[in-house]
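Q: Below is the sequence, then the predicted model.
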Amino acid sequence: MRNKVIVLAIMAVGLFAYTKVMASIGSGSPPPDAPVDQRADLIRVYKSERRMVLLKGDAPIATYQISLGSAADAGPKQREGDEKTPEGRYEIDWRNPKSMAHLSLHISYPKPEEQRAANVNGFPPGGNIMIHGLPNGWGLLGEAHRLWDWTDGCIAVTNAEMRDIWARVPDRTPIDIMP
């Protein structure tokens, strides 16, 4: 029994070290922008369906199956650490090509009213909610990541899908996150 515990501890430390090293390496270079006629002007997320759609006008131009925060079905994000994905209208306000996950697009959560509500209740609202790929070094998981909701409130896709989303979604694109 003791040997099993030692082996598990060594494996856990090794996985942690691997993840830290891969996170510091980054995602590599981002893809070029998609042609204008293939760029989205709205993102719509359907949390209950674990689905994200990029739209141009009223026409869907791409659909992705997603993973969310591990408490995504418990309503909208309200505080740091609740592992919920926000609900409402936001926008993509910046991007990070060197994030610890494969590329990331930042969602403008919290809105001022969400910040005020958290302050009134005496806790931080959280932040750094992103659309992102898999943690760097874990890309081989591919579509298997969809078997469970594993983020802290973010929207996760495969690395290949994230490259497509990065190319198609300009900064300031609105995103509607629905229950």
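A: Received it, and whenever you're ready, just let me know what you need.

Q: okay, CA-based contacts and neighbour counts for the rest of this
A: OK.

Q: did I read that right, residue 171 in a strand?
A: No: counting by DSSP: H, G, I helix; E, B strand; the rest coil, residue 171 is not part of a strand but coil.

Q: which helix of the protein spans the most residues?
A: helix 2-25 (DSSP state H).

Q: any idea which helix or strand comes after the helix or strand harbouring residue 114?
A: Residue 114 belongs to helix 112-120 when assigned by DSSP states H and E. Downstream of helix 112-120, the next assigned helix or strand under DSSP H and E is strand 130-132.

Q: Which strands or helices does whichever helix or strand comes after that next one pack on?
A: Using DSSP H and E, the helix or strand that directly follows strand 130-132 along the chain is strand 155-156. In terms of contacts (3 or more CA pairs under 8 Å, 6 or more residues apart in numbering; DSSP states H and E), strand 155-156 is packed against strand 130-132.

Q: Second structure follows, compare the two:
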Amino acid sequence: MLRPNRRHFSLTMLAALAACGTQPPVLKRYLGPPVTQVVVQKERRRMYLLSGQTVLKSYDFGLGNEPIGHKQFEGDGKTPEGLYYIDRFNPRSRYHLSVGISYPNERDRAFAEQFGLDPGGDIMIHGRGPEGKRLVRQKRDWTAGCITVSDDEVEDIFAMLRLGVPVMIYP
């Protein structure tokens, strides 16, 4: 008969704890008309999810901690401006849920390379999660360049968007 040793016990406990890790939220389902475009108006702090010319939903949001101007370099705290696309979904985001925006594009990379700098990346539409809920009380625009909405709102956005949907971000 095998007797469990400490190593076996430790590995078993570690596996059990890992299984209890952060579970992704239960994802909502969306059965309405397809979202064909996302329009973001930075100055107005308004984002619209459109199907053709029809606004399906609109949201107030926060931006990067330096909200004016187009993102150019990693760490500048700006949110990009221009045409991008939905390129990924993260159901295990530390900010509840997140939807990726295709920044940087070729033009963004070329601009940053002129200065020998990194354009940055990982720009998302995301919720607040525990950390963001604390930060948003201090400052509306607190991200490193992302667009942030409430956790409830990002659940709707996550359900409604699909890969490849264009995202037009205006100043």
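A: That came through fine. Because the structure is a prediction, the values reported are computed rather than measured.

Q: just to revisit the earlier point, how far does the longest helix of the first structure sit from the chain's center?
A: Taking CA atoms, centre = their mean, to the nearest Å, one finds helix 2-25 of the first structure lying 24 Å from the centre of the chain it belongs to.

Q: Flag every buried residue along that helix.
A: 19, 22-23 (16 or more other CA atoms under 10 Å).

Q: repeat for stretch 166-179 of the first structure
A: Of the residues in stretch 166-179 of the first structure, those buried (16+ other CA under 10 Å) are 166-170, 173-179.

Q: Run the chain-centre distance for it.
A: 12 Å.

Q: The aligned partner of residue 39 of the second structure in the first structure is in what secondary structure piece?
A: Using TM-score structural alignment, the equivalent of residue 39 of the second structure in the first structure is residue 44. Using DSSP H and E, residue 44 of the first structure falls within strand 42-46.

Q: Next, the angle from the helix or strand following that strand to strand 42-46.
A: Reading on from strand 42-46 of the first structure to the C-terminus, the next helix or strand found by DSSP H and E is strand 51-56. Per axes from the mean of the first three to the mean of the last three CA atoms, to 10 degrees, the angle that strand 51-56 of the first structure makes with strand 42-46 is 160 degrees.

Q: same for the following helix or strand past strand 51-56 of the first structure, what does it pack against?
A: As assigned by DSSP H and E, the chain's next helix or strand after strand 51-56 of the first structure is strand 59-65. If contacts are counted by 3+ CA pairs under 8 Å, 6+ apart, strand 59-65 of the first structure sits against strand 51-56.

Q: Next, the mean deviation of the strand it packs on compared to the second structure.
A: Superposed on the second structure, strand 51-56 of the first structure shows a mean distance to its aligned partners of 0.4 Å (mean CA distance after the TM-score superposition for the first structure).

Q: buried residues in that strand?
A: Residues of strand 51-56 of the first structure classed as buried: 51-55 (neighbour count, 16+ other CA under 10 Å).

Q: just the residues you listed now: which is nearest residue 5 of the first structure?
A: Set against residue 5 of the first structure, the nearest of the buried residues of strand 51-56 of the first structure by CA to CA is residue 51 (39.3 Å).

Q: quick one: that closest one and residue 45 touch, right?
A: Yes: the criterion here is CA atoms under 8 Å, and residue 51 of the first structure meets it with residue 45 at 5.9 Å.

Q: From the centre of the second structure outward, give me the first residue you hit.
A: residue 124 (2.7 Å; CA atoms, centre = their mean).

Q: Next, work out how far apart that residue and residue 115 of the second structure are.
A: Residue 124 of the second structure sits 25 Å away from residue 115 of the second structure, going by CA to CA, to the nearest Å.

Q: picking that back up, for the buried residues of strand 51-56 of the first structure, which one is nearest residue 69 of the first structure?
A: residue 51 (13.4 Å).

Q: Pull the contacting residues for that closest one.
A: By CA atoms under 8 Å, 6 or more residues apart in numbering, the contact set of residue 51 of the first structure is 45, 63-66.

Q: Distance-wise, check residue 132 of the second structure relative to residue 96 of the second structure.
A: 9 Å.

Q: Give me the range in the second structure that the helix holding residue 114 of the first structure lines up against.
A: By TM-score structural alignment, helix 112-120 of the first structure lines up with residues 106-114 in the second structure.

Q: chain center to the matching stretch, what's the gap?
A: 22 Å.

Q: most residues in a single strand of the first structure, which one?
A: strand 88-96 (DSSP state E).

Q: neighbouring contacts of that strand?
A: Here strand 88-96 of the first structure makes contact (CA under 8 Å, 6+ apart) with 103-109, 111, 170-178.
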